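Enquirer: starting from these lines, generate the structure:
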Amino acid sequence: MLVVAGVAALGWIGWQYVGTNWVSARKHAAIVDRLERGWSDGEAEVHVDEGTAGAIVRIPRFGDDYAVPVLEGTSDDALAAGFGHLEGTAGPGEVGNYALAGHRVTHGEPLRDMPDLEVGDRVVVETATTTYTYELVTAGDALTVPASSGWVLDPLPTNPDAGGVEPPQGAGQRLLTLTTCSELFHTDDRLVAFAELVSSSPRRGR
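Expert: Next up is the predicted model:
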């Protein structure tokens, strides 16, 4: 019985760290393809089994083929299919804070290499009509907060700790915030990186 239990445990671990990534990678690609086809047909967003998708994130530091869809909300299904757009935060390119959450391990691991991000790295967000380019103003490993730290999702995140990491302060900021687990395994803390909009242009292919 102990051997059976051990095999079952190893199988579960293998599924979590290999199987879910394989499944989610296929979901990412399928939803990106569905979005691009939908945009060509005049749809602003598409509805898939995991939720509603309306944008694609590309992070050049993570490779030319990095393309992860953004789904509305942060349900388990949404986060297994791409980035989750946190409810109540701004949309792409809008004044305020476009806040995205993504897994660092399992389920496609879109932010596994978050600590490698550096100030000045680009985060490109494509919608049906527009390509928004953000530049990181904080590094991927510069800020760790408890999961309960809601200030990072504010329209203008202001660190309650004097001198702490935060985006530039000023009215009318158009920000993007990335959040993920601070460790590869179980943790109650989050890594957070802030970026600001530097350009927008009509999406190529429109």
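Enquirer: contacts and neighbour counts: CA atoms only from here.
Expert: OK.
Enquirer: endpoint to endpoint, stretch 37-49 covers what distance?
Expert: Stretch 37-49 has an end-to-end distance of 17 Å (criterion: CA to CA, to the nearest Å).
Enquirer: what about the closest residue to Phe62 other than its chain neighbours, distance to Ala9?
Expert: The shortest distance from Phe62 to any non-neighbouring residue, by CA to CA, 6 or more residues apart in numbering, is to Asp113 (7.8 Å). Plainly put, Asp113 is 27 Å away from Ala9 if you go by CA to CA.
Enquirer: Gln16 now?
Expert: 11 Å.
Enquirer: and this one, please, so the two structures can be compared:
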Amino acid sequence: MAGSETPTGGTAAAPRRRGARWMTRVGLVLVLVGAVLLGWVAWQLWGTSWQSGRKHDQGVERLEEAWRSGQDSVELDFGEAEAIVRIPAFGPDYAVPVLAGTSDEVLAAGFGRFDDVAAPGEVGNYALAGHRITHGEPLRRMPELVVGDEVVVETREATYTYTLVTGGDDLEVGFRDTWVVDPLPTNPASGSEEGDGTPAVQPPQDAGGRLLTLTTCAELFHTSQRLIAFAVLSDTEPR
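Expert: Sure, this is the predicted structure:
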């Protein structure tokens, strides 16, 4: 009887060992998946901004070279660069190229210019979009902008200075509210007052106005709403 206990105990221990090995393997797989996910998040938050920062610098440098040679714009690997935006409130080194269109590739390389909008300095609305987080995040600090801050747009012909008439977080709209990029943006609520008694946020309703509009995500990790800031042309200086 004593000799029969050893095989029985060994038989019972084998499944336990196999189960422990499977649990160890599952644990290792979960750790690996977690590491991959963390790496992906880190790349989205920091890696893409580092990469896009290099694209910003490259775009600005290539565009300035093109201007010196008499070209209005330059074709880059990720789009056509045509202007440079500087926002003094964001620091003296802030310089981001503007590219035609608003595709993912364009927005990863700088500001995107909406289709069929006015050119810098022209009557109408020069409407731009930019990321608030990841991909260089040129408008991460958008909520810090206040009325009176300047947005400087440089082209080959001139430097255009626009002055904000609304703050960076004064207006939040849904991503389908395309009125903000109209030639003369008119808030649908402009006929009445907001709930707090203040007029609806919009630029001056001047048919001959020369406007600039900045658009970006309202929240860092949610994209269904947009922050909007309006500016009016206050100065033009030939290059």
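Enquirer: returning to what we had before: looking at Gln16 and Ala9 of the first structure, which one has more neighbours?
Expert: Gln16 (15 against 12; other CA atoms under 10 Å).
Enquirer: doesn't that one lie inside a helix?
Expert: Yes - per DSSP: H, G, I helix; E, B strand; the rest coil, Gln16 of the first structure lies within a helix segment.
Enquirer: what sits against it?
Expert: Counting by CA atoms under 8 Å, 6 or more residues apart in numbering, Gln16 of the first structure makes contact with 106-107.
Enquirer: repeat the analysis, applying 7 Å as the threshold.
Expert: Thr106 (CA atoms under 7 Å, 6 or more residues apart in numbering).
Enquirer: that one pairs with which position in the second structure?
Expert: Counting by TM-score structural alignment, Gln16 of the first structure lines up with Gln44 in the second structure.
Enquirer: so the residue nearest the centre of the second structure, which of the three states?
Expert: In the second structure, the residue lying closest to the centroid (CA atoms, centre = their mean) is His131, at 0.3 Å. Classification of His131 of the second structure using three-state DSSP returns coil.
Enquirer: residue in the first structure paired with it?
Expert: So, by TM-score structural alignment, His131 of the second structure is matched to His103.
Enquirer: can you give me the distance of that match to Arg37 of the first structure?
Expert: Note on His103 of the first structure: its distance to Arg37 of the first structure, by CA to CA, is 26 Å.
Enquirer: mind listing the strands for the second structure?
Expert: Here the second structure has its strands, by DSSP state E, at 74-76, 79-86, 96-100, 111-113, 124-129, 150-154, 158-164, 171-174, 210-219, 222-238.
Enquirer: now the longest one: which residue numbers in the first structure?
Expert: The one in question is strand 222-238 of the second structure. Under TM-score structural alignment, the match for strand 222-238 of the second structure is residues 186-202.
Enquirer: what of the first one?
Expert: The counterpart of strand 74-76 of the second structure in the first structure, using TM-score structural alignment, spans residues 46-48.
Enquirer: buried sites along that stretch?
Expert: By neighbour count with 16 or more other CA atoms under 10 Å, stretch 46-48 of the first structure contains the buried residues Val46.
Enquirer: residues making contact with that stretch?
Expert: Residues contacting stretch 46-48 of the first structure (CA under 7 Å, 6+ apart): 35, 38, 52-54.
Enquirer: now for the residues you listed, which pair is the farthest apart?
Expert: Gly38 and Thr52 (12.2 Å; CA to CA).
Enquirer: on that earlier part again, roughly how far out does the match of strand 222-238 of the second structure sit from the chain middle?
Expert: 8 Å (CA atoms, centre = their mean, to the nearest Å).
Enquirer: same question for stretch 92-110 of the second structure.
Expert: For stretch 92-110 of the second structure, the distance to the chain centre is 9 Å (CA atoms, centre = their mean).
Enquirer: just stretch 31-43 of the first structure next, same as before
Expert: For stretch 31-43 of the first structure, the distance to the chain centre is 19 Å (CA atoms, centre = their mean).
Enquirer: return the set of buried residues in it.
Expert: Neighbour-count burial for stretch 31-43 of the first structure [16+ other CA under 10 Å]: 31-32, 34-36, 38-39.
Enquirer: and the residue nearest to Phe62 of the first structure, what pairs with it in the second structure?
Expert: Alignment note: Asp113 of the first structure maps to Arg141 in the second structure; criterion TM-score structural alignment.
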